[in-house]
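> only geometry, no sequence info:
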């Protein structure tokens, strides 16, 4: 009997420039310009947050690509100027400007784009559907994957799940946080952000919780649906394999690298 194939599991943190990591995650004396080089050899993915707050330069994306090792993947947060607007259907120019900023310089190290919405942004099926229609499937010959991070309870709707499936867009699975959890799988990959690290755990989470999250990642990668997460619609049938992106974000941020490294060890 053949073992079921599994997709790649990428586990990491949000950003790499954080002063409290110096001396705890980063070795004493490591120069700041070498922090990405160091971090990208300890975790297997990083979600870049700076793209949410402002435009980056093509040279920056190329530099980040070259500093990270082969097989490393960067996810990017889409700009807030795109998602923090009343009418999402009018975001076309903002989306184009983002991709013109040099995103594709990451080449094969480009992971999904996370479009994060404000907690007070409610689900409007027509407007949200129009936004999803604007997201490009490819740019400069590079396939682009998209995921939406919605934070209002109104998105816990079968209509939202259907829209995400129709446009082949993933939904961020928020966990251990105050945000609504929508663990429905709507595309060929899974994107989870776990936000529950605490100061009193050496590795941010207890061993039990780290075991549980690593098992969930392996279940997703093998095409299954983990138990104990909140979904909206009926689960899709198992697929052959899925790529998984799991980020340890927020919580007690100083512990996040330790949690991510512990998860990487557990998934093997």
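Looks like it arrived, so ask away. The structure presented is a predicted model; accordingly, all values stated were derived computationally and were not measured. Residues are numbered from 1 along each chain as shown.

> going by C-alpha atoms from here, please, whenever you check contacts or count neighbours.
OK.

> now that residue 254 has come up, it's in contact with residue 20, right?
Yes. Residue 254 lies in contact with residue 20 (C-alpha atoms under 8 Å); the separation is 6.2 Å.

> compare neighbour counts for the two and give me the winner.
Taking neighbours as other C-alpha atoms under 10 Å, residue 254 and residue 20 compare with residue 254 leading, 21 against 12.

> so that one: helix, strand or coil?
Three-state assignment for residue 254 (DSSP: H, G, I helix; E, B strand; the rest coil): helix.

> what's the neighbour count on residue 211?
Neighbour tally, residue 211, other C-alpha under 10 Å: 16.

> and the spatially most central residue of the chain, how far from residue 185?
Nearest residue to the geometric centre of the chain (C-alpha atoms, centre = their mean): residue 191, 4.9 Å. Residue 191 sits at a distance of 9 Å from residue 185 (criterion: C-alpha to C-alpha, to the nearest Å).

> structure B:
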């Protein structure tokens, strides 16, 4: 059975997109609604910078089609500030902030490590062991939030579903051949990051899904992808899904309004066979 394909952008609130990708005078509150009719997934990246509110997740769920799916980026407080240490309360707070309000539209969790964090097998294994692997487990973890989430928490799930996790790395030490094996043992997806050679390029499939982040072909966050490049990514994704692996791909080259065009172009290629 072929895997599912989800293609979109990393975020959707970008002023330069207004009047270029988004129609002139489109209300800002309708931007996700507009984008979600042209791609079938989006990566929530506001959750990386700060804890969102349950009402926001509920609104995003309501604005998108029934078959839409969200990837959710884990908080930088966990990955960049705490650097994966002493994170029991921060993890509980993150999952209590409303992630579960997405219901059946909740896709994989993305954890992006800072470029200064080196490969440490023991540290990573400890982090992976703390991650909830189902929505019931996530709800249980969320109920252990601290007082900062009192009165603005969401700690229930409408059904018990699997929760997937993907890891994006940026330090050269992660080229260690033991790293993919560690991910496979814990069922964690490895992010394939195309980042203009700024960070390691790794393409191992380590879980039942593949996760791609396209940051720019030649200029980080800015350059677009040629037709030939999009053809190449479409071929990679087809190869994975033919092996029964689900595939997620998000364009993060937002600075010059390339991301939505590239995402739509890649999805069209994949839908056309």
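Good, I have the coordinates. Note that the structure is predicted; figures quoted are calculated from it, not measured.

> tm score of chain vs chain?
Once superposed, the chains reach a TM-score of 0.87 (TM-score structural alignment, normalised by the length of the first structure), with 244 aligned residues with a C-alpha RMSD of 1.7 Å.

> list residues touching both of residue 191 and residue 185 of the first structure?
Shared contacts of residue 191 of the first structure and residue 185, defined by C-alpha atoms under 8 Å, 6 or more residues apart in numbering, comprise 170, 171.

> and the strands in the stretch 151-273 of the second structure?
Taking DSSP state E, counting those that start in this stretch as the criterion, the stretch 151-273 of the second structure contains strands spanning 165-168, 189-195, 209-216, 246-251.

> and of the ones you listed, who's closest to residue 142 of the second structure?
strand 165-168 (16.5 Å; C-alpha to C-alpha).

> what sits up against the closest one?
For strand 165-168 of the second structure, using C-alpha under 8 Å, 6+ apart, the contacting residues are 108-113, 188-193, 211.

> which of those lies closest to residue 98 of the second structure?
residue 109 (13.3 Å).

> just so I have it, where are all the helices in the second structure?
Along the second structure, the segments classed as helices by DSSP state H run 31-35, 46-49, 54-63, 76, 88-96, 121-130, 135-142, 178-186, 227-242, 259-271.

> now check residue 52 of the second structure against the first structure: what is it aligned to?
Here residue 52 of the second structure is matched to residue 56 in the first structure, going by TM-score structural alignment.

> and for residue 5 of the second structure?
Superposed on the first structure with TM-score structural alignment, residue 5 of the second structure falls opposite residue 9.

> same deal with residue 74 of the second structure?
Aligning on TM-score structural alignment places residue 74 of the second structure opposite residue 78 in the first structure.

> was I right about its match contacting residue 52?
Yes. Residue 78 of the first structure is within contact range of residue 52, at 5.3 Å (criterion: C-alpha under 8 Å).

> so for these two, which sits in the more crowded spot?
More crowded of residue 78 of the first structure and residue 52, by other C-alpha under 10 Å: residue 78, with 29 against 20.

> spit out the contact partners of that one.
When contacts are counted by C-alpha under 8 Å, 6+ apart, residue 78 of the first structure is found next to 51, 52, 98, 113, 114, 115, 116.

> can you tell me which of those residues has the most neighbours?
The contacts of residue 78 of the first structure, ranked by neighbours (other C-alpha under 10 Å): first place residue 114, 24 neighbours.

> counterpart of it over in the second structure?
Matched to the second structure by TM-score structural alignment, residue 114 of the first structure sits across from residue 110.

> so which bits of stretch 172-179 of the first structure are buried?
Applying a neighbour-count criterion of 16 or more other C-alpha atoms under 10 Å, the buried positions in stretch 172-179 of the first structure are 172, 173, 174, 175, 179.

> list the contacts of the first one.
Just to be clear, that refers to residue 172 of the first structure. By C-alpha under 8 Å, 6+ apart, residue 172 of the first structure lies in contact with 114, 147, 148, 149, 150, 182, 183, 190, 191, 192, 193.

> tell me how far the first one lies from residue 38 of the first structure.
This means residue 114 of the first structure. Residue 114 of the first structure is 24 Å from residue 38 of the first structure, by C-alpha to C-alpha.

> got it, and the fourth one?
With the distance defined as C-alpha to C-alpha, residue 149 of the first structure ends up 28 Å from residue 38 of the first structure.

> which of the two has more residues huddled nearby?
Neighbour count, other C-alpha under 10 Å: between residue 149 of the first structure and residue 38, residue 149 has more, with 22 against 18.

> please say which position in the second structure the more buried one maps to.
Alignment note (TM-score structural alignment): residue 149 of the first structure maps to residue 168 of the second structure.

> and the residue nearest to residue 52 of the first structure when sequence neighbours are not counted, how many residues sit next to it?
Counting by C-alpha to C-alpha, 6 or more residues apart in numbering, residue 79 is the residue found nearest to residue 52 of the first structure once chain neighbours are left out, at 3.9 Å. Neighbour count of residue 79 of the first structure, defined by other C-alpha under 10 Å: 23.

> wait, residue 79 of the first structure sits on residue 56?
No. Contact criterion C-alpha under 8 Å: residue 79 of the first structure and residue 56 do not qualify, at 10.3 Å.
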